[in-house]
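Peer 1: this one's sequence-less:
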């Protein structure tokens, strides 16, 4: 065998070793990420009740965008009936408009030879204005376990995100140059900021709006809307929140296409009408299929698109200015 053949064999062996080394490093990163998610999953299962309460919070804000209506709730032992919307003149004992929600404990009192039903009011505390009106129910023995696991999965992925992103970064970053790493960190930082902005906007504004719209639409159809399946509600809330967080990555995708030279700011401006339709479709897919929440989700997505056009236009102006300066020099 010639010296050239031996050198080729050595290079081929080196490449094979390099490939297997990379494969081992990838396996290590995946195993560490899985362990981090697994530990976070156990922790989230232990606090599943707290996570469920966190997801129920938007229910308490359903009435935040409107004036609260007078309601009464009746409690007989451990059973609760209501709340029912009433007129103030039907229950003169209702408090003022600042807090028109009252719970009555139904009991009895003996007057002479007769037992008379009694209503003992229990005024709703001021901090629970617009309080939970919808009651969530488990309709099968296994529902509670599935809900806890479902919630814990989402929570574990979010809680362990810094760890599995770090482990996967240890695998991918060595292959990047210093400039590529700098660009990646910038895009990743903006992506994380936009994701949590979408989550916050959904949690505090869009979700209460969507839930209230769902109830009003049920009433319009002549249906009761205050008893929901817990698994249906939890699934809807988590998909809505995660979907909106992902939707807020829209400008990142658009600007990456601009950076790659696949689109220009003129083309982005030309397709405004198409994007309006697209955002409305996304709003219908990720929220309840009615106009209020559809528009509520489409508006921030379209505003982000307009901001992307402005950034792309600035980049183009900056590039032309640099070229003009270089040509003049």
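Peer 2: Everything's here; your move. Computed from a prediction, not measured in an experiment: that's the story for all the values here.
Peer 1: make it CA atoms for all contacts and neighbour counts henceforth
Peer 2: Will do.
Peer 1: Unless I misread the structure, residue 251 falls within a helix.
Peer 2: Yes. Assessed by DSSP: H, G, I helix; E, B strand; the rest coil, residue 251 belongs to a helix.
Peer 1: Is it in contact with residue 303, as I believe?
Peer 2: No. In this structure residue 251 lies outside contact range of residue 303 using C-alpha atoms under 8 Å: 9.7 Å.
Peer 1: So the two - more neighbours on which side?
Peer 2: In this view residue 251 and residue 303 are compared by other C-alpha atoms under 10 Å, and residue 251 has more residues nearby, 23 against 12.
Peer 1: Spit out the contact partners of the more buried one.
Peer 2: 304-305, 307-308 (C-alpha atoms under 8 Å, 6 or more residues apart in numbering).
Peer 1: Redo those as JSON lines? Include neighbour count, secondary structure and distance to residue 238.
Peer 2: Output for those, formatted as JSON lines (neighbours: other C-alpha atoms under 10 Å; DSSP: H, G, I helix; E, B strand; the rest coil; distance: C-alpha to C-alpha, whole Å):
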{"residue": "304", "neighbour count": "18", "secondary structure": "helix", "distance to residue 238": "22"}
{"residue": "305", "neighbour count": "24", "secondary structure": "helix", "distance to residue 238": "24"}
{"residue": "307", "neighbour count": "13", "secondary structure": "helix", "distance to residue 238": "27"}
{"residue": "308", "neighbour count": "22", "secondary structure": "helix", "distance to residue 238": "27"}
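Peer 1: closest to residue 9 among the residues you listed?
Peer 2: Of all those, residue 9 sits closest to residue 308, with 51.7 Å by C-alpha to C-alpha.
Peer 1: Compute the distance between that closest one and residue 256, please.
Peer 2: 10 Å (C-alpha to C-alpha, to the nearest Å).
Peer 1: Equivalent analysis for residue 275, please.
Peer 2: Applying C-alpha to C-alpha, the value for residue 275 to residue 256 is 17 Å.
Peer 1: and here's the other structure:
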């Protein structure tokens, strides 16, 4: 076996070890989260002021599994980020490694902020708009499964998109992007984000604005973050 093959094998072994560690940690937190799933369900459905329908016992189990999965992933996100940092650390300079390590709290904070923004602002706004489309036309019976899927789709994408400034800061520190590059592609980025907002929301101008403005703001924050990182790099 050549030295290059040995090096690739070592990297794959290291990657497998860290993936196993993350998976075992997720399973442990998932089991603990199952215990708190009923409380999380009460919290998520509290704005409705009513109990929701389930179509069978399997729905109850599936609801708890989804809630426990989201809770456990959110809780171990800093640990996942640390494992990614530990894996790529040998390829980074000491100063780069220390700088990237400081992003771990930011990753967690941005993810939780995205979830909160989606849950407290986007979800109720879109929910009201969609229900208003069926006024005097339908008898609306909301199941727990339907409602949680709706909440999932209006919060999780935003939580991921809120990581954009952190990703930009990381790429800027590595010298792969800069503020000038982001400004030069601002028009294309705006168009892409507005299209994304339209796809994630119903055909309603107010809903589109509710989703579009935060996405555009996130991009501008990414430019500011990139410029700040550039100044620190000198």
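Peer 2: Sure, I can see it. Fair warning: this is a prediction, and the values are worked out from it, not measured in the lab.
Peer 1: Spatially, which two of the contacts of residue 251 of structure 1 are the most separated?
Peer 2: Most distant of these, by C-alpha to C-alpha, are 304 and 308, 6.2 Å apart.
Peer 1: Residue in structure 1 paired with residue 128 of structure 2?
Peer 2: Counting by TM-score structural alignment, residue 128 of structure 2 lines up with residue 212 in structure 1.
Peer 1: any idea which element its match lies in?
Peer 2: helix 207-220 (DSSP states H and E).
Peer 1: Same question for residue 229 of structure 2.
Peer 2: helix 205-233.
Peer 1: Scan structure 2 for its longest helix.
Peer 2: helix 3-45 (DSSP state H).
Peer 1: Which secondary structure elements does that one sit against?
Peer 2: Judged by 3 or more C-alpha pairs under 8 Å, 6 or more residues apart in numbering; DSSP states H and E, the packing partners of helix 3-45 of structure 2 are helix 57-88.
Peer 1: What residues sit buried inside the helix it packs on?
Peer 2: Of the residues in helix 57-88 of structure 2, 63-83, 85 count as buried by neighbour count, 16 or more other C-alpha atoms under 10 Å.
Peer 1: In structure 1, which residue range corresponds to stretch 17-27 of structure 2?
Peer 2: Aligning stretch 17-27 of structure 2 against structure 1 (TM-score structural alignment) gives residues 28-38.
Peer 1: The matching stretch: average distance to aligned residues in structure 2?
Peer 2: Once the two are superposed, stretch 28-38 of structure 1 sits an average of 1.2 Å from its aligned residues in structure 2 (mean C-alpha distance after the TM-score superposition for structure 1).
Peer 1: Please enumerate residues in contact with that stretch?
Peer 2: Contacts for stretch 28-38 of structure 1 (C-alpha under 8 Å, 6+ apart): 156-157, 160, 163-164, 167-168, 170-171.
Peer 1: for stretch 181-194 of structure 1, same thing?
Peer 2: In contact with stretch 181-194 of structure 1 (C-alpha under 8 Å, 6+ apart) are residues 173, 245, 248-249, 252.
Peer 1: same deal with stretch 65-74 of structure 2?
Peer 2: Applying C-alpha under 8 Å, 6+ apart, the set of residues contacting stretch 65-74 of structure 2 is 26, 29-31, 33-34, 36-37, 40-41, 108, 111-112.
Peer 1: Please indicate which of the residues you listed are buried?
Peer 2: 26, 29-30, 33-34, 37, 40-41, 108, 111-112.
Peer 1: List just the nearest of these to residue 230 of structure 2.
Peer 2: residue 108 (22.9 Å).
Peer 1: Could you pull up the contacting residues of the spatially most central residue of structure 2?
Peer 2: The residue lying closest to the centre of structure 2 (C-alpha atoms, centre = their mean) is residue 160, at 2.6 Å. Residues near residue 160 of structure 2 by C-alpha under 8 Å, 6+ apart: 111, 114.
Peer 1: please redo it, this time with the cut-off set to 7 Å
Peer 2: residue 111 (C-alpha atoms under 7 Å, 6 or more residues apart in numbering).
Peer 1: Off-centre distance for the match of stretch 17-27 of structure 2?
Peer 2: Relative to its parent chain, stretch 28-38 of structure 1 has a centroid offset of 24 Å by C-alpha atoms, centre = their mean, to the nearest Å.
Peer 1: Residue 190 of structure 1 and residue 223 of structure 1: what is the separation?
Peer 2: Using C-alpha to C-alpha, which is the criterion applied here, residue 190 of structure 1 is 44 Å from residue 223 of structure 1.
Peer 1: one step back: redo the buried ones among the contacts of stretch 65-74 of structure 2 as JSON lines? Include distance to residue 178 of structure 2.
Peer 2: Shown next, in JSON lines, are those (distance: C-alpha to C-alpha, whole Å):
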{"residue": "26", "distance to residue 178 of structure 2": "35"}
{"residue": "29", "distance to residue 178 of structure 2": "38"}
{"residue": "30", "distance to residue 178 of structure 2": "39"}
{"residue": "33", "distance to residue 178 of structure 2": "40"}
{"residue": "34", "distance to residue 178 of structure 2": "43"}
{"residue": "37", "distance to residue 178 of structure 2": "42"}
{"residue": "40", "distance to residue 178 of structure 2": "40"}
{"residue": "41", "distance to residue 178 of structure 2": "42"}
{"residue": "108", "distance to residue 178 of structure 2": "23"}
{"residue": "111", "distance to residue 178 of structure 2": "23"}
{"residue": "112", "distance to residue 178 of structure 2": "26"}
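Peer 1: ok so, going back, of residue 275 and residue 256 of structure 1, give the one with the bigger neighbour count.
Peer 2: Between residue 275 of structure 1 and residue 256, counted using other C-alpha under 10 Å, the more crowded position is residue 275 (17 against 14).
Peer 1: counterpart of residue 81 of structure 2 in structure 1?
Peer 2: Under TM-score structural alignment, residue 81 of structure 2 pairs with residue 165 in structure 1.
Peer 1: I'd like the distance between residue 172 of structure 2 and residue 182 of structure 2.
Peer 2: Following C-alpha to C-alpha, the distance that separates residue 172 of structure 2 from residue 182 of structure 2 is 11 Å.
Peer 1: Same check on residue 20 of structure 2?
Peer 2: 36 Å.
Peer 1: So between the two, which is more surrounded?
Peer 2: Set residue 20 of structure 2 next to residue 182 and count neighbours by other C-alpha under 10 Å: residue 182 wins out with 20 against 12.
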